[in-house]
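A.B. asks: curious how this folds, go ahead:
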Amino acid sequence: MDTEYRTDNAMDIEKKKIVIEFNVEMETKDGQILRANVYRPDDEEAHPTILIREPYSKDLRPDWGFMSPHLYAREGFAVVLQDVRGSGVSDGTPVFDPGETEDGLETIDWVAKQPWCNGKISMIGLSYYGGTQIQVAQRRPEHLVACAPFMPMGYYFRHSIQLTAPKWFYTQFISAMRLGKFPYDKELLQKMDALMSDSSVVYDLPEYDSRLLTGLPEIPNIEKEGRERIDNLNNAPFWHKNGWEVDVENFDVPCLFGTGWYDGAKPYTLELYGRAKKAKSEKTRENARLIVGPWCHGFTMTRRLNGVDFGPFASWDMFGLYEKVRDWNLHWATGADTPYMHEAPVQTFLMGANEWRGYSEWPPKEAKIVPYYIGSDGHANSRMGDGTLSLTPCGTAESDTYDYDPLDPTPGNEMLHFIEKDEEREDTLVYTTPALTEPVNVTGMVTMKLFAKTDARDTDFFCRIADVFPDGRTLFLASGLVRARYRLAERQPNFIEPGAVYEYEINLSGISNLFLTGHSIRVDICSSSFPEYDRNHNTTDLIGKGIDTVVAHQTILHSAEYPSRILLPVIKAE
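C.D. replies: The predicted structure follows:
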């Protein structure tokens, strides 16, 4: 590795007495009052300041981990924990991610003028908190010296064509309830959980008329926003005008990005890091950093995820995440020579080996792309089939076939789980290597090159990679999909000709997994992962509008002329 991973994060920092001011008011240009809790050392000095813009009510959020205002204040920072517009005790109507830009810029200017702030402001936080950072960073505010966006929300176009409508409304309702705009209603949440598990709700068409909306209180802007995105899928000016796409190349601030291998925001986070490394500003390009742990989305950064134990150093506290983020902010606010700034700029958790690895960049330059070819004797359907995955093309057949019925979609989700039950369906093609005779370290970005044809005008192809244990358990690692109409460009539908062969490139994003001796590498091909992703109706109807469905007869080719293969970034053992 380029740089050894360091565990020594200790710094001799004097712990200070702190004061907390509640509901400190800031008036926006349009007359709305945003309220914040301010945590700071109990003195009359000006301090570097951390801004956390809070979407879920500042008075309800636990004092957690690397976002703990108490810890930062005790170590010499002032911390502003602000309820965003329409949340908690702040005035106004929720505006959601792109609409946070102006409020964020005004807040930074306001904070910089306070007597307890020295004019050096950094921002931290994950998920929605991360989105508030990247929204303002593209505008280059004068006093913003560093950002630490973990698991930031984004990919709005892709989410709009992929996430199911019931799931969208359900998750947004939960968020709105936490925003404090109406009381927590346990009975109503139980009702919604029951509806979500009722196939007659999730599978009914059209999805946007879901009964999930029945009896819910009005949620300002949420339904309007969701419908506008669906209505404008192919309207490029809509996405630019409304700020749904972030201009990372215009950043002029160092960014420490963070995500998890099972985080739904992982693809976007890795993309943001890659774009930051190409930014116009040298400050952004040369100082972009990345941390990826074995975590899912949110605050659950523990050693265990869905029953899988990744060892003690997988957890945020043993990894020293707070100390790293603190060191990051301290360095950019004061110029201090902190321990984290001497560590590898990219730190990722290698599953299987269950240890952290350090690199100079992502994807790691040590990784070499190795193609693994899918093949069969004509029946790769299900894990009981004859599908193979190998370094050289093999198998007697040139293709495999399956039917994809939108009314009986292949199930799936993006969380860490064992998927062998999902692989028992005939509409899932399964390709597996023989048991490995030596470990294989796959670390980097994974891409599937798939040759396929169908008798439909539009369809989806979904690919996932998994680690097969010697006892047959199959651990999901990563996945990706391509919607045929958007295979060439987003927002520019280009329907396919039935029966024609197309080459599809499916991005499975990043992984870091050591496939151990005796394990196998597995690739699955199907046409849905429902209800995690919206099913394709196999028609040319507008997404979210049509109610007609067509059964698509899919052919996956793996011949000399059409060598379907997955490209794995392999790091050779030292």
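A.B. asks: from here on, just use CA atoms for contacts and neighbour counts.
C.D. replies: OK.
A.B. asks: quick one, what contacts the closest residue in space to Met448 that isn't next to it in sequence?
C.D. replies: Spatial nearest neighbour of Met448, excluding adjacent residues (C-alpha to C-alpha, 6 or more residues apart in numbering): Ile566 at 4.3 Å. Counting by C-alpha atoms under 8 Å, 6 or more residues apart in numbering, Ile566 touches 371-374, 446-449.
A.B. asks: what's the farthest-apart pair in the residues you listed?
C.D. replies: Ile374 and Val446 (14.9 Å; C-alpha to C-alpha).
A.B. asks: that older thread, the residue nearest to Met448 sits in which helix or strand?
C.D. replies: strand 565-571 (DSSP states H and E).
A.B. asks: and that strand, how far out from the chain's middle?
C.D. replies: 21 Å (C-alpha atoms, centre = their mean, to the nearest Å).
A.B. asks: stretch 535-549 too?
C.D. replies: On C-alpha atoms, centre = their mean, the centre of stretch 535-549 falls 26 Å from that of its chain.
A.B. asks: for stretch 415-426, same thing?
C.D. replies: On the basis of C-alpha atoms, centre = their mean, stretch 415-426 is displaced by 21 Å from the centre of the chain it belongs to.
A.B. asks: may I see the buried residues of it?
C.D. replies: Within stretch 415-426, the residues that count as buried by 16 or more other C-alpha atoms under 10 Å are 415-420, 422-426.
A.B. asks: ok, now which ones touch Gly226?
C.D. replies: Residues 160, 168 are the ones in contact with Gly226 under the rule C-alpha under 8 Å, 6+ apart.
A.B. asks: hang on, the earlier thing: Ile374 and Val446 - which one has more neighbours?
C.D. replies: Ile374 (32 against 22; other C-alpha atoms under 10 Å).
A.B. asks: that one: which element?
C.D. replies: Assigned by DSSP H and E, Ile374 falls in strand 368-375.
A.B. asks: what does that strand rub up against?
C.D. replies: Here strand 368-375 makes contact (C-alpha under 8 Å, 6+ apart) with 387-395, 397-399, 431, 558, 563-571.
A.B. asks: name the residues of it that are buried.
C.D. replies: 368-369, 371-375.
A.B. asks: can I get the buried residues of stretch 415-426 in JSON lines with secondary structure?
C.D. replies: As requested, those are arranged in JSON lines below (DSSP: H, G, I helix; E, B strand; the rest coil):
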{"residue": "Met415", "secondary structure": "coil"}
{"residue": "Leu416", "secondary structure": "coil"}
{"residue": "His417", "secondary structure": "coil"}
{"residue": "Phe418", "secondary structure": "strand"}
{"residue": "Ile419", "secondary structure": "coil"}
{"residue": "Glu420", "secondary structure": "coil"}
{"residue": "Asp422", "secondary structure": "helix"}
{"residue": "Glu423", "secondary structure": "helix"}
{"residue": "Glu424", "secondary structure": "helix"}
{"residue": "Arg425", "secondary structure": "coil"}
{"residue": "Glu426", "secondary structure": "coil"}
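A.B. asks: could you also give me the structure for this second sequence? I'd like to compare it with the first:
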Amino acid sequence: MKKSFLILVLFAISLTSFAQELPFIQVKLSDSIALANQMQQLAIQCDTQNLSAIDQFKFQLIRGEYKDALASIKKRIEETPRDQSQYLDVYKHYVEAKLSANFKDTFTKAYNKYVKNADDIQVINLDKFLIVRDPTDYYVSNFNNSYSNIKSEKISQPTAIDLVKKYFLKTVFSETRAIYFNEIKQDHKRRYVVNDSIVIPMKDGAEVSIVVIQRKGHATPKKSTILVSSIYAGTNEVSAMLAASKGYNGVISNTRGKRLSKSNIKPLEYEHTDVYEVIDWISKQSWSNQKVAMYGGSYNGFTQWASMKHKVHPALKTIVPMVAVAPGIDYPMENNILHNYSYSWNFYVTNNKFLDFEASQDFNRWNTLKNTWYETGVAFNKLDSLDGQVNTLWSTYIQHPSYDDYWKKMIPYKQEFAKIDIPILTITGYYDDSQRGAMYYFNEHHKYATNPNHYLLVGPYDHWTAQTKPEESLRNYKLDNAALLNIEENVIYEWFDYVLNAKEKPSILKDKVNFQVMDTNTWMHKPSLGAMTNDTLIFHLSADKTNEFYVLKSKPNNSEIQMSVDFKDRESMSNSEYYPWPLERDQINLNDGLIFKSETLKENVIINGSFFGKLELAINKKDVDYSVIVYQLTPEGKYFHLSYFIGRASFAKDREQRNLLTPNAFTQIPFDNSKLISKKIEKGSRIVVVINVNKNNNAQLNYGTGKEVNEETIKDAEIPLKIIFKGNSSIALPIWNLEGNKF
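C.D. replies: Below you'll find the predicted structure:
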């Protein structure tokens, strides 16, 4: 009894302490001494007993408790895998330097020794984390903004703790960046021969800038070459260094107009000829054995397919496109809906010969732009007018809302896939933004080529981790250990060794389609996408309701479910939660769209593949942009985001030709281009389906007039959109039924 009472007293004291406000008087951010003193005092006053070990370390450092901080960070490094300690090692050297009489000299010598003792892969990862993805400017601005936004003379404990942690990041990285940048770059010169001054002419007179990297000490005169073709000039050298460290020539070619090229910058448009000519140039060099392989993700995945548009160069032996963008298919629009992300991307890649990070990270500009556009209701093609900037690429994109010749000229089209006869490894993720692009290439290749030598590797990865190495968790979901592949450093180079050097095929590729089944710690391997499933769960919409949910039924019915959307209303948005982040949540917005729920599943199943279906509907207009989201409602009451589809009704049957709907006439809208996934759904779960109309500030607004969507404005929204869904509408989930079946 006494012990329980004591615990309650201590708990009350803890709450009182946590709720206590701390005095705060702003100093000038330029006054580094006054700012450091203030942050030290805040760190001393903060209640940190419930913070994580790494946050405890941060407070020890800011308080000036350097010996304790050093002990803490050494312990953390011992507990962390070597390939995940790049930041932690900076922290350790920083603390050690703080304990010395000469901070800069001590940190420089220690980091120099650290880099020299590291192997090639370690230093490449240092470059990736600390230089290519340099976080310093963000940390500085994040602290400065948070600090400047405090207007009161007292702040809460949570605010103070947040401020100290941000100050830690700003301080450590801004004081060390110049040093570790220099040490890493100097070490590259020790390990590699880098020729970054090559410019080669294209047949039409344009120029392409080339970087060739070779490992010092590797004496073989002629080697196979790993090529990365990229618009992201200045960020891919580590990819070439990795190739060189693995025993290959590493080559980077940049989109015409980038780096040293004097041509005009033309994203997407010329890769179908330029990359082929770069491969031809490589094959004729004295250091080439006439074997070229390509890999890379996103835009760098697209360039690999583009190189084979007209024919496959004889020297190109294999490609590994990861999360590959397919122009006109999933970028800049998805299922013919143009998203506004591409608006800012254009400035990022075309403002200069390298990359304009300042423009791309001007989040205030982009948020203000999309919010202003949404609130004012002006036409989508007026974004550049609102922005006050000329956006030539954007103006071009909006002139091609269908999959027309502008897009078709960039990558293989239909029968052009038939001639692609080299081994290919496609890699993507269930939560990859470009999964539909990657799968478009995979599906079209299998559709038109006879028995293509094309493998697929897909797991619970996003756009970044499917190109590199997944972390333990993705958007709050803890991955199975089986999913934690080192994709870039191991799987890809095992594949290159297999194709180029006749070594063993990567062990993970046991069949043509290889996918990790979430929540089973297991991979499945099948000869085709069709073989992923042995059954289908089919649900039909109905007007019956249980509490706030409509009911999903197993059979078609005579229900009619009505929905209305007022596009004049700019106080709210709809379909704003279709993007899966986080993957698992306690609740979803039950007022956003029509929410349908199934009965509980009686057996465990695995959802394998892309859900599909048809919506039988009538609208009072000529078109609508709609979405379908599928969740698993777990037995514990959690909503797990499985997959989604977003599309334009008028392009549902043909992405190349718009077919408007007849107002108030029922029609069937089929869809089958949703995100592929594999996940165990345990018995007792329910399937939740959200049907919605797209009305938010992230993409075009389709008012349904039948005019070009980019030209429609809020003036076209006088009459609300009204939809009637019939109970014949269906959602089909492809599954692997576990009863009596093995993986």
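A.B. asks: in the helix ranked longest in structure 2, what counts as buried?
C.D. replies: Looking across structure 2 with DSSP state H, the single longest helix is helix 157-191. If you call a residue buried by 16+ other C-alpha under 10 Å, then helix 157-191 of structure 2 has these buried ones: 157, 159-161, 163-174, 176-177, 179-180, 183-184, 188, 191.
A.B. asks: quick one: end-to-end length of stretch 635-651 of structure 2, please.
C.D. replies: Terminal residues of stretch 635-651 of structure 2 are spaced 38 Å apart (C-alpha to C-alpha, to the nearest Å).
A.B. asks: check the contacts of Ile566 of structure 1 against Pro115 of structure 1 and report the nearest one.
C.D. replies: Closest approach between the contacts of Ile566 of structure 1 and Pro115 of structure 1, by C-alpha to C-alpha: Val446, at 49.6 Å.
A.B. asks: and the gap between that closest one and Cys463 of structure 1?
C.D. replies: Counting by C-alpha to C-alpha - Val446 of structure 1 and Cys463 of structure 1 are separated by 11 Å.
A.B. asks: hang on, the earlier thing: what packs against the next helix or strand after the longest helix of structure 2?
C.D. replies: Next in sequence after helix 157-191 of structure 2, counting helices and strands by DSSP H and E, comes strand 192-201. Where contact means 3 or more C-alpha pairs under 8 Å, 6 or more residues apart in numbering; DSSP states H and E, strand 192-201 of structure 2 is packed against strand 207-215.
A.B. asks: returning to what we had before: which position in structure 2 pairs with the residue nearest to Met448 of structure 1?
C.D. replies: Under the alignment (TM-score structural alignment), Ile566 of structure 1 maps onto Ile731 of structure 2.
A.B. asks: pull the contacting residues for the counterpart of Tyr56 of structure 1 in structure 2.
C.D. replies: In structure 2, Tyr56 of structure 1 lines up with Tyr232, judged by TM-score structural alignment. Each residue near Tyr232 of structure 2 by C-alpha under 8 Å, 6+ apart is listed here: 254, 349, 354-355.
A.B. asks: same check on Val440 of structure 1?
C.D. replies: By C-alpha under 8 Å, 6+ apart, the contact set of Val440 of structure 1 is 514-516, 570-572.
A.B. asks: what about 10 Å?
C.D. replies: 513-517, 519-521, 569-573 (C-alpha atoms under 10 Å, 6 or more residues apart in numbering).
A.B. asks: could you turn the buried ones of those into a PyMOL selection?
C.D. replies: Selection of buried members from these for PyMOL, criterion 16+ other C-alpha under 10 Å:
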select buried, resi 513+514+515+516+519+520+521+569+570+571
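A.B. asks: reformat the contacts of Val440 of structure 1 into JSON lines and put distance to Ala353 of structure 1 next to each item.
C.D. replies: Listed next are the contacts of Val440 of structure 1 as JSON lines, based on distance: C-alpha to C-alpha, whole Å:
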{"residue": "Asn513", "distance to Ala353 of structure 1": "8"}
{"residue": "Leu514", "distance to Ala353 of structure 1": "6"}
{"residue": "Phe515", "distance to Ala353 of structure 1": "9"}
{"residue": "Leu516", "distance to Ala353 of structure 1": "8"}
{"residue": "Thr517", "distance to Ala353 of structure 1": "12"}
{"residue": "His519", "distance to Ala353 of structure 1": "13"}
{"residue": "Ser520", "distance to Ala353 of structure 1": "15"}
{"residue": "Ile521", "distance to Ala353 of structure 1": "16"}
{"residue": "Pro569", "distance to Ala353 of structure 1": "17"}
{"residue": "Val570", "distance to Ala353 of structure 1": "15"}
{"residue": "Ile571", "distance to Ala353 of structure 1": "13"}
{"residue": "Lys572", "distance to Ala353 of structure 1": "14"}
{"residue": "Ala573", "distance to Ala353 of structure 1": "12"}
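A.B. asks: where does the aligned partner of Tyr273 of structure 1 in structure 2 sit: helix, strand or coil?
C.D. replies: Matched by TM-score structural alignment, Tyr273 of structure 1 corresponds to Phe442 in structure 2. What three-state DSSP gives for Phe442 of structure 2 is helix.
A.B. asks: the residue lying farthest from the centre of structure 1 sits in which helix or strand?
C.D. replies: Ranking residues of structure 1 by C-alpha distance from their mean position (C-alpha atoms, centre = their mean) puts Glu44 at the top, at 41.0 Å. Glu44 of structure 1 is located outside every helix and strand, with elements delineated by DSSP H and E.
A.B. asks: how about the spatially closest residue to it that is not a sequence neighbour, what does it touch?
C.D. replies: Nearest residue to Glu44 of structure 1, sequence neighbours excluded (C-alpha to C-alpha, 6+ apart): Trp116, at 7.0 Å. Trp116 of structure 1 is in contact with 38, 40-49, 77-79, counting by C-alpha under 10 Å, 6+ apart.
A.B. asks: adding distance to Leu233 of structure 1, write the residues you listed out as a markdown table.
C.D. replies: Shown next, in a markdown table, are these (distance: C-alpha to C-alpha, whole Å):
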| residue | distance to Leu233 of structure 1 |
| --- | --- |
| Val38 | 41 |
| Arg40 | 45 |
| Pro41 | 49 |
| Asp42 | 51 |
| Asp43 | 53 |
| Glu44 | 52 |
| Glu45 | 51 |
| Ala46 | 47 |
| His47 | 45 |
| Pro48 | 42 |
| Thr49 | 39 |
| Phe77 | 43 |
| Ala78 | 42 |
| Val79 | 39 |
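A.B. asks: since that was my last question, I'll sign off now.
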